[in-house]
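A.B. asks: please work out how this folds:
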Amino acid sequence: MKYLAAQYQGNQKLQLVEKEIPILGEQDVLIRIAAATICGTDFKIIEGNFPAEPPVVIGHEFSGYVEEVGSGVKSVRPNDLVTIEPHIFCGLCKYCRIGKEHLCANKKGFGVRLDGGFAEYCVIPEKTVYKIPDYMSSSVAALTENVGCCIHGIERAKIDIGDHVAILGGGFAGIVLAELARMNGAGQVYIIEPNSYRLAEAKKRGFLTIDPTIENVADNLLRATHGLGADVVIEAAGRIETARQAMQLICKGGTILFFGVVPPNEFMEFSPNDIFLKELTVLGSHINPYSHYKALEIIENLNLESLITARFNLEQIEDAFIYAKSGRGFKVAVYPHGVPI
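C.D. replies: As a prediction, the model looks like this:
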């Protein structure tokens, strides 16, 4: 059976193509994709700033209904609504064998090196398929992978009760990181974001905001933190400018978390003496190890439906990417079988 898919062809080209559904293995699940959301990584793949293996159907944040299962599948059955943890690990390299599978030397990702979610159908191994609770919509279920990444980042940052947390970037991930930081006991959460629409959402959720287009970020944050700086600074914009700024906002003994995906050809200078004198902790956060399950447990409390601000059919994939890049909202969802009424 043939199906429609948005395939990255390389050379910054995304194209709608017809593909043939592969034969299912014993542990495979055929998913009729209900919703897939656009991530910043998808842009970076198309721009050539993120390693992918074209031709490949992109999209790694998605949910769908089980259409068919292999003979050995036991955890899901046809018509179940499921979400996908989109990574396959080799199980044999050093990192897999010391409990750090997400750093696997031979990792493959659906939507990056394996066909992903901007398609009518996708075949996924059972071990990466999660049945979702009945109360959750397919649109919110598609966001589980992103929420799992945010949970991993917050766990890495080790936020303490009463901490001042500054988040550079108030997009979808920035808002989720802020919500999780507050759940973990942060005393104040500051979102630094130039987009007025996103700032308004952050304010509505009760976060303190700084608009870098009209305010001096460092001065405002120092004033709010009694001249000390933030205990935790999270770079969530994926921009070299905000990565540099993180070093200016951190207090002594603080933690800087690089969460956003800064293009690999971008570099910054810093003084090792600053890290030495301030006893800083500088961390990265990569994907979502062992946090997809946790994301399903907490996602209901994050009020994410309101952050899906535009919806498109699969045939409108180019328009969906144009809208997402405009920054007029938060998450853009693509529905391969039609936008729900």
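
A.B. asks: contacts and neighbour counts: CA atoms only from here.
C.D. replies: Fine.

A.B. asks: could you report the neighbour count for His164?
C.D. replies: 26 (other C-alpha atoms under 10 Å).

A.B. asks: how about this one, so we can line them up?
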Amino acid sequence: MKAVRMYKPGDLRVEDVEKPIPTDDEVLLKVMACGVCGSDIPRVNTYGAHIAPLTIGHEFSARVEQVGKNIKDFKVGDRVTVPPLMPCYQCEWCEKGLYSLCENYDYFGSRRDGAMAEYVCAPEANLLKLPDNVDYIDAATTDPCANAIHGLCQARVQEGDTVCIYGAGPIGLFAIQCAKVFGAKTVIAIDLGDRKLSIAKECGADHIIDSKEQDAVAAIREITNGEMADVVVDFTGAPPAQINAINSAGKMGRVALVGISHKGLTLGEKEVDNIMRGQISLIGSWNSFTKPFPGYDWTESIKLFAQGKITSKPMISHKLPLEDAPEIFKQIAAGGLFFNKILFLPHGEEME
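C.D. replies: A predicted model of the protein is given here:
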């Protein structure tokens, strides 16, 4: 079978490899769509992974091709999406059902071979059946949607809230849609440039702010008549946006940091004063896994897809064959490529 293999940062190859054989406790999956996560980009182009060579990819949908003899609840032909985390189920945090904090986890595409390939094996616990009306494209984006919901839940979004979303990438775009579903009164999206912001508007943002053209905090102050936001979620991981996020929150506001930055964050007097005097909560949000595994963030995502309340369709910028993976990552590294959610279709468009 074909697989996208990373040998070291910047060295990505499409190779013919042996088709995996499932153990008695696994299924063999035919990968129908696999997305590029924001975390894949620094992994492939800069930092590398825990093992090498490695088949990358962890956001995917698939069809069951073969089942091990101990598999009970799945059969050949079942359509699934696959949570990429494999918790140890034994550490303190697993025992509490906080699987995102597992201390001894495995993970598709970073610690074991992932799904940017024609086939991959997965344990039964990592399979979620798809309703008939959820297609493989939406299903492959369940992971970013679940991360969006997790961030909103960490920030305790409530009906009637004013919600600011920094970053109109895929997770931010899902957060816009889900915030509206959860009853937000006003959703404000902030990013750089009008291409992503126009998609944010399509996804339901009531206001869009191009922070390249105007002061985002001042614009939020004007939109909210000085009240600022009840909830602010940063999906960029960029320190300037994180600072703006803190300064965008009103009294008793909640600020959740979701975007991975790999950078430090220095708070100035203004930010510390805003946190203290406004009694603002600064909250971390990591991944999306709770009990019963994989948890509410995943099952709610699938439910909302099935109900037609959210969709990935506006954010899909590329549908590509596996052979294009090395070149697309080179283009991303070089800069200048506009992209949002990139999907690889290992078997072409047959799912449509």
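
A.B. asks: where does the TM-score land?
C.D. replies: Aligned and superposed, the two chains score 0.93 in TM-score terms (TM-score structural alignment, normalised by the length of structure 1); 338 aligned residues with a C-alpha RMSD of 1.9 Å.

A.B. asks: residue in structure 1 paired with Lys30 of structure 2?
C.D. replies: The pairwise alignment with structure 1 assigns Lys30 of structure 2 to Arg32, based on TM-score structural alignment.

A.B. asks: what's around its match, how many residues?
C.D. replies: Neighbour count for Arg32 of structure 1, taken as other C-alpha under 10 Å: 24.

A.B. asks: that one: helix or strand, and which one exactly?
C.D. replies: Element membership of Arg32 of structure 1 [criterion: DSSP states H and E] is strand 28-37.

A.B. asks: give me the stretch of structure 1 that stretch 129-149 of structure 2 matches.
C.D. replies: With TM-score structural alignment applied, stretch 129-149 of structure 2 matches the range 131-151 in structure 1.

A.B. asks: re earlier: quick one, what contacts the match of Lys30 of structure 2?
C.D. replies: When the contact criterion is C-alpha atoms under 8 Å, 6 or more residues apart in numbering, the partners of Arg32 of structure 1 are 64-67, 120-122.

A.B. asks: repeat that for Leu173 of structure 2.
C.D. replies: Neighbouring residues of Leu173 of structure 2 by C-alpha under 8 Å, 6+ apart: 199-200, 203, 315.

A.B. asks: picking up where we left off before, how close does the helix or strand that the strand holding Arg32 of structure 1 is followed by sit to structure 2?
C.D. replies: Scanning forward in sequence from strand 28-37 of structure 1, with DSSP H and E defining helices and strands, the next element found is helix 40-47. Aligned to structure 2 and superposed, helix 40-47 of structure 1 gives a mean residue distance of 1.2 Å (mean C-alpha distance after the TM-score superposition for structure 1).

A.B. asks: how many other residues sit next to the equivalent of Ser39 of structure 2 over in structure 1?
C.D. replies: Taking TM-score structural alignment, Ser39 of structure 2 has Thr41 as its aligned residue in structure 1. The criterion is other C-alpha under 10 Å. On that basis, Thr41 of structure 1 has 20 neighbouring residues.

A.B. asks: one step back: now the match of Lys30 of structure 2: closest residue in space, sequence neighbours ignored.
C.D. replies: Distances taken as C-alpha to C-alpha, 6 or more residues apart in numbering put Tyr121 closest to Arg32 of structure 1, at 4.7 Å, once the chain neighbours are dropped.

A.B. asks: quick one: the strands in the stretch 151-300 of structure 2?
C.D. replies: Counting by DSSP state E, counting those that start in this stretch, one finds strands in the stretch 151-300 of structure 2 at the ranges 162-166, 186-191, 207-210, 229-234, 249-257, 281-284.

A.B. asks: just give me the residue closest to the centre of structure 2.
C.D. replies: The structure's structure 2 has its C-alpha centroid closest to Pro144; by C-alpha atoms, centre = their mean the separation is 2.2 Å.

A.B. asks: is it true that Asn104 of structure 2 touches Cys88?
C.D. replies: Yes. Taking C-alpha atoms under 8 Å as the definition, Asn104 of structure 2 is a contact partner of Cys88 at 5.6 Å.

A.B. asks: so which of the contacts of Arg32 of structure 1 sit within strands?
C.D. replies: Using DSSP state E, 64-67, 121-122 are the members of the contacts of Arg32 of structure 1 that sit in strands.

A.B. asks: would a markdown table of those with neighbour count be doable?
C.D. replies: Shown next, in a markdown table, are these (neighbours: other C-alpha atoms under 10 Å):
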| residue | neighbour count |
| --- | --- |
| Gly64 | 29 |
| Tyr65 | 22 |
| Val66 | 23 |
| Glu67 | 18 |
| Tyr121 | 27 |
| Cys122 | 24 |
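
A.B. asks: turn the residues you listed into CSV, including distance to Lys100 of structure 1.
C.D. replies: Below are those laid out as CSV (distance: C-alpha to C-alpha, whole Å):
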residue, distance to Lys100 of structure 1
Gly64, 28
Tyr65, 30
Val66, 29
Glu67, 32
Tyr121, 30
Cys122, 27
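
A.B. asks: on that earlier part again, if you count what's nearby, which of Asn104 and Cys88 of structure 2 comes out ahead?
C.D. replies: Neighbour totals were compared for Asn104 of structure 2 and Cys88, and Cys88 leads with 15 against 12 (other C-alpha under 10 Å).

A.B. asks: that one pairs with which position in structure 1?
C.D. replies: Under the alignment defined by TM-score structural alignment, Cys88 of structure 2 corresponds to Cys90 in structure 1.

A.B. asks: what sits against that match?
C.D. replies: Contacts of Cys90 of structure 1 were listed using C-alpha under 8 Å, 6+ apart, and they are 96, 104-107.

A.B. asks: which residue ranges form the helices in structure 2?
C.D. replies: Secondary structure of structure 2, counting by DSSP state H: helices at 40-42, 92-95, 136-140, 142-154, 170-181, 194-202, 216-223, 239-248, 269-277, 296-306, 325-334.

A.B. asks: distance from the strand holding Arg32 of structure 1 to structure 2 after superposition?
C.D. replies: Between strand 28-37 of structure 1 and its aligned partner residues in structure 2, the average distance after superposition works out to 0.7 Å, using mean C-alpha distance after the TM-score superposition for structure 1.

A.B. asks: residue in structure 1 matching Asn340 of structure 2?
C.D. replies: The alignment partner of Asn340 of structure 2 in structure 1, by TM-score structural alignment, is Phe330.

A.B. asks: surely its match touches Arg311?
C.D. replies: No. Applying C-alpha under 8 Å, one finds Phe330 of structure 1 not in contact with Arg311, separated by 11.3 Å.
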